[in-house]
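Engineer: heads up, no residue letters with this:
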């Protein structure tokens, strides 16, 4: 049965956003997806019954479009963000200024509930511009809406993720995978579906108001362990090459220059390299998935199902001895 509440989801057409839209729609909420290109997100409509999921055009640089997307809503979720800067899509414009635009508009329109998707490592003191602007976004949200809920995921995995897919795809064409800093950095990957559940819990539970949660899955892995896991799943033996941070900076610089060319992917940026120098795990004193009543899916249970396409013969590949 559909509820009367409308929740506007900014960035709902993205990888994580689709899981958030699905979780809210399944719970009966009316979902309004605010996106720059609604014509590319028509598949979201089938995540609910007819008319339950609406699409609306919105651009964070145009305040009027943000207000139009929020009109009549009782809650708002902001997932807008980028991993790499490109043109006008900068960390500052999206993570800080754009987030402030949403929060201030929501507060001015009397909306009481907001969920902000940030990231583990967000800090005003971070050497990473990504992490600093995520922290600026958090501050802007809490200044406008003190009862907002902040969710900070570790790296997020799922069928369309940009971590496991990126390195699995790379392994098809290169003889070695890089271990920046020796591959000792620790990660606590969280399933995109669990992030969706966390957003739903933030709206369903009153004890989440004004709280910050760090979202990490059941397992903690080093970067090297994740690379070995990927190679084992796609059955492509590759050499793992430890690289000092200084060499990594050179590679990241070249990667950014190459990535500026048409149709050329960016392997890693200098800012991402800075992020790699700090563990990306849930802090010991932080609230997490368990505090939201979510057990969390494991990497081992989900990732193999979509990495099989990177095997030599896909799902029909016979593992080598």
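Structural biologist: Yep, that arrived. Model, not experiment: these values are computed from the prediction.

Engineer: can we go C-alpha only for contacts and neighbour counts from here?
Structural biologist: Fine.

Engineer: and residue 263, how many residues sit next to it?
Structural biologist: Look at residue 263: counted by other C-alpha atoms under 10 Å, it has 8 neighbours.

Engineer: quick one: it from residue 170, how far?
Structural biologist: Here the criterion is C-alpha to C-alpha, to the nearest Å. By it, residue 263 lies 16 Å from residue 170.

Engineer: do the same with residue 251
Structural biologist: With C-alpha to C-alpha as the criterion, residue 251 and residue 170 are 15 Å apart.

Engineer: ok, those two, which is more surrounded?
Structural biologist: Counted by other C-alpha under 10 Å, residue 251 and residue 170 do not tie: residue 251 has more neighbours, with 18 against 15.

Engineer: Buried residues, the host helix or strand of that one. List them.
Structural biologist: Assessed by DSSP states H and E, residue 251 sits inside helix 245-259. Within helix 245-259, the residues that count as buried by 16 or more other C-alpha atoms under 10 Å are 245, 248, 249, 251, 252, 253, 254, 255, 256, 259.

Engineer: and what of stretch 65-77?
Structural biologist: Of the residues in stretch 65-77, 65, 66, 67, 69, 70, 73, 74, 75, 76, 77 count as buried by neighbour count, 16+ other C-alpha under 10 Å.

Engineer: ok, how many other residues are close to the residue lying closest to the second one once chain neighbours are set aside?
Structural biologist: In this case it means residue 66. What sits nearest to residue 66 in space, not counting adjacent residues and going by C-alpha to C-alpha, 6 or more residues apart in numbering, is residue 58, at 5.7 Å. Applying other C-alpha under 10 Å, we find 23 residues neighbouring residue 58.

Engineer: what do you get for the one 3 residues further on?
Structural biologist: Counted with other C-alpha under 10 Å, the burial measure for residue 61 works out to 14 neighbours.

Engineer: That one should be in a helix, yeah?
Structural biologist: No - applying DSSP: H, G, I helix; E, B strand; the rest coil, one finds residue 61 to be coil, outside a helix.

Engineer: put this beside the first:
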């Protein structure tokens, strides 16, 4: 019987937030992992996730097809995780998330490899958000090049080192108030990054439906106001939640798109907040969800408690109220 060590899985974008968790999950299942990134010399932090020689970093940039084809040499499975939240220089939504996705799928098809592509809940050709439009275009490009490809659409990802819960917890430490764009009424279904990584690894194992599009959301549908309240509860901070109309938020984003770190807000991100980010009824009825893969997802409150404590006034030593 062949070992998983005989299977090479090339993970594009494997050094990112989701990528690190996917690489860890694949290593636990004994796959040989090739991590394709723009700067392989900066991917050394991945090595402890596997055994000696199990993880190999190579250079690849989705905007340069030759580098993608080289990264796929003798590979059996391709996983595309590459995505950006904000555009900068040559890293545009279209170049990375639309054309880039098609480039990976084309290289996988040419190599005779299986293709797994991670998109996003909310991908829509008609969205007001360029991010979501490019995600939809990327899915179409993947399907055109590799019709049997499996697509995974996670909702908002959370977990240690995320740019979601940590961002707002950091803001709460600095500011007496937190803004709720559009009033915070839009709905989200946060998915734990470890659960999504498990779903990717399960698809690599051969579970799931070839050509299927899975939508991966956590166990709870929450408004952004409720998410903020959960974060404030875990960090034990009392902050005002101030509604911010979309029009004002967009004007502010014209300036804040240049801000660093947690303060950054782009016009496209404001547009994204105009729509709900939840698993569709169609995906549920078709069994194309976590449940369809036999995964019981973790809640944001259950997991975030394990890492957001560091944002409390005195960290893990914060006294519990009576």
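Structural biologist: Great, that's in hand. From a predicted model like this one, the values you see are computed outputs, not experimental measurements.

Engineer: rewinding a little: now, among the buried residues of helix 245-259 of the first structure, which is nearest to residue 137 of the first structure?
Structural biologist: Within these, the smallest distance to residue 137 of the first structure is 25.2 Å, found for residue 256 (C-alpha to C-alpha).

Engineer: and the residue in the second structure that residue 75 of the first structure lines up against, what does it touch?
Structural biologist: In the second structure, the residue paired with residue 75 of the first structure according to TM-score structural alignment is residue 77. Contact analysis of residue 77 of the second structure by C-alpha atoms under 8 Å, 6 or more residues apart in numbering lists 7, 8, 9, 10, 108, 113, 114, 115, 116, 204.

Engineer: on that earlier part again, go through the buried residues of stretch 65-77 of the first structure and flag which are in strands.
Structural biologist: Cross-referencing those against strands under DSSP state E gives 75, 76, 77.

Engineer: In JSON lines: those, plus distance to residue 195 of the first structure.
Structural biologist: Putting these into JSON lines (distance: C-alpha to C-alpha, whole Å) gives the following:
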{"residue": "75", "distance to residue 195 of the first structure": "17"}
{"residue": "76", "distance to residue 195 of the first structure": "15"}
{"residue": "77", "distance to residue 195 of the first structure": "12"}
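
Engineer: And residue 66 of the first structure? What does it align with in the second structure?
Structural biologist: With TM-score structural alignment as the criterion, residue 66 of the first structure matches residue 68.

Engineer: Where do the helices of the first structure begin and end?
Structural biologist: All helices of the first structure, identified by DSSP state H, fall at 15-26, 63-70, 91, 99-108, 129-144, 164-171, 192-204, 223-234, 245-259, 270-276, 299-302, 304-307.

Engineer: Any chance of these in a markdown table with distance to residue 49 of the first structure as columns?
Structural biologist: Conversion of the helices of the first structure to a markdown table gives the following (distance: least, C-alpha to C-alpha, whole Å):
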| stretch | distance to residue 49 of the first structure |
| --- | --- |
| helix 15-26 | 8 |
| helix 63-70 | 20 |
| helix 91 | 35 |
| helix 99-108 | 26 |
| helix 129-144 | 32 |
| helix 164-171 | 31 |
| helix 192-204 | 18 |
| helix 223-234 | 37 |
| helix 245-259 | 41 |
| helix 270-276 | 40 |
| helix 299-302 | 27 |
| helix 304-307 | 27 |
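
Engineer: Go through these and name the closest to residue 213 of the first structure.
Structural biologist: Comparing those under C-alpha to C-alpha, the one sitting nearest is helix 192-204, at 9.1 Å.

Engineer: Okay, buried residues for that closest one please.
Structural biologist: 192, 193, 194, 195, 196, 197, 198, 199, 200, 201, 202, 203.

Engineer: Reformat those residues as CSV; add distance to residue 18 of the first structure.
Structural biologist: Formatted as CSV, the buried residues of helix 192-204 of the first structure follow (distance: C-alpha to C-alpha, whole Å):
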residue, distance to residue 18 of the first structure
192, 9
193, 9
194, 12
195, 11
196, 8
197, 12
198, 14
199, 12
200, 13
201, 16
202, 17
203, 17
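
Engineer: quick one: contacts of stretch 35-50 of the first structure?
Structural biologist: 10-13, 18, 21-22, 25-26, 51-59.

Engineer: try stretch 220-237 of the second structure
Structural biologist: Stretch 220-237 of the second structure has contacts (C-alpha under 8 Å, 6+ apart) with 165, 168-169, 172-173, 180, 183-190, 238-239, 241, 278, 299, 301, 304-305, 308-313.

Engineer: among these, which are in strands?
Structural biologist: Short answer: the contacts of stretch 220-237 of the second structure in strands (DSSP E) are 180, 187, 188, 241.

Engineer: And those, which is closest to residue 101 of the second structure?
Structural biologist: residue 188 (25.0 Å).

Engineer: that older thread, can you tell me which residues contact the residue nearest to residue 66 of the first structure?
Structural biologist: 34, 35, 36, 65, 66, 69.

Engineer: what would those look like in TSV with distance to residue 130 of the first structure?
Structural biologist: Output for those, formatted as TSV (distance: C-alpha to C-alpha, whole Å):
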residue	distance to residue 130 of the first structure
34	23
35	21
36	21
65	25
66	23
69	26
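
Engineer: how do those residues look in the second structure, which are kept?
Structural biologist: Counting by both residues aligned by TM-score structural alignment, their matches' C-alpha atoms under 8 Å, the contacts of residue 58 of the first structure that remain in contact in the second structure are 34, 35, 36, 65, 66, 69.

Engineer: what do we get in the second structure for the first one?
Structural biologist: Aligning on TM-score structural alignment places residue 34 of the first structure opposite residue 36 in the second structure.

Engineer: so that match touches residue 12, yeah?
Structural biologist: Yes - judged on C-alpha atoms under 8 Å, residue 36 of the second structure makes contact with residue 12 at a distance of 4.7 Å.

Engineer: okay, now residue 90 of the second structure: neighbour count?
Structural biologist: Residue 90 of the second structure, neighbours per other C-alpha under 10 Å, totals 10.

Engineer: quick one: the residue mapped onto it from the first structure from residue 293 of the first structure, how far?
Structural biologist: For residue 90 of the second structure, the aligned residue in the first structure is residue 88 (criterion: TM-score structural alignment). Going from residue 88 of the first structure to residue 293 of the first structure by C-alpha to C-alpha gives 39 Å.
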